[in-house]
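Trainee: test case, fold it:
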Amino acid sequence: MSIFNTIKFRFTAGVFFLIIVIIAFLVALSYEHEKKAIEQRMYAQLNATADLKKELVVSYINERVSGLKALSSA
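Mentor: Now for the predicted structure:
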């Protein structure tokens, strides 16, 4: 009787295979979750940078407009 034909070996191999499949599934699930979290953080940083730049441009334009108004009234 071969060791590969025993019920104990088949049961152990089946449990081992099932554990490997579960671990692979959890790794894939964790990877996708972290990937989405990183993307959300990056988009938040990009939006914050865009908002800051927008405020700087608006401030610059307002300063130029007020300077032109001062020159035109002089």
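Trainee: from now on I want contacts and neighbour counts done on CA atoms only, so please keep to that.
Mentor: Noted.
Trainee: most centrally placed residue in this structure?
Mentor: Centroid-nearest residue in the chain: residue 38, 2.0 Å away (criterion: CA atoms, centre = their mean).
Trainee: distance check, it against residue 31.
Mentor: Distance, residue 38 to residue 31, using CA to CA, to the nearest Å: 11 Å.
Trainee: what is in contact with the two at once?
Mentor: By CA atoms under 8 Å, 6 or more residues apart in numbering, residue 38 and residue 31 have no common neighbours.
Trainee: what about the residue nearest to the centre of the chain, which helix or strand?
Mentor: For residue 38, the element it lies in under DSSP states H and E is helix 7-73.
Trainee: want to put them side by side, so please do this one too:
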Amino acid sequence: MLTNATYNLMETASVLSKGLYRYEIFKKDSQSCQRCQQIWDQMRQADEEQLALLVSHLREHLDQEQVAKRMAAA
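Mentor: A predicted model of the protein is given here:
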């Protein structure tokens, strides 16, 4: 079973990942406004960075939980 902290990281990573495709749609919808397109690019980049941070830390949590599970079984 996952801890709440690990589950929360996984859920948030999932939400960010699923939302990344929207920015291309938003950019397409705002073709007449270069500033809008810049904003969508910046927001996509920020979400990608946040996702990378979450995934990296999620791996740490999963590794720690595996170690704890093995120790409990020993």
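Trainee: what does the residue nearest to the centre of the first structure align to in the second structure?
Mentor: In the second structure, the residue paired with residue 38 of the first structure is residue 65, using TM-score structural alignment.
Trainee: what number of residues lie near residue 13 of the first structure?
Mentor: The tally of other residues near residue 13 of the first structure (other CA atoms under 10 Å) stands at 13.
Trainee: and the gap between it and residue 33 of the first structure?
Mentor: 30 Å.
Trainee: I'd say residue 9 of the first structure and residue 3 touch.
Mentor: Yes - the criterion here is CA atoms under 8 Å, and residue 9 of the first structure meets it with residue 3 at 6.9 Å.
Trainee: the two: which has the busier surroundings?
Mentor: Each of residue 9 of the first structure and residue 3 has its neighbours counted (other CA under 10 Å); residue 9 has more, 12 against 9.
Trainee: counterpart of the more buried one over in the second structure?
Mentor: Counting by TM-score structural alignment, residue 9 of the first structure lines up with residue 36 in the second structure.
Trainee: surely that match meets residue 28?
Mentor: No - applying CA under 8 Å as the test, residue 36 of the second structure and residue 28 come out as separate, 10.1 Å apart.
Trainee: how about residue 51 of the second structure, nearest residue that isn't a chain neighbour?
Mentor: residue 13 (5.7 Å; CA to CA, 6 or more residues apart in numbering).
Trainee: fine by me, thanks again.
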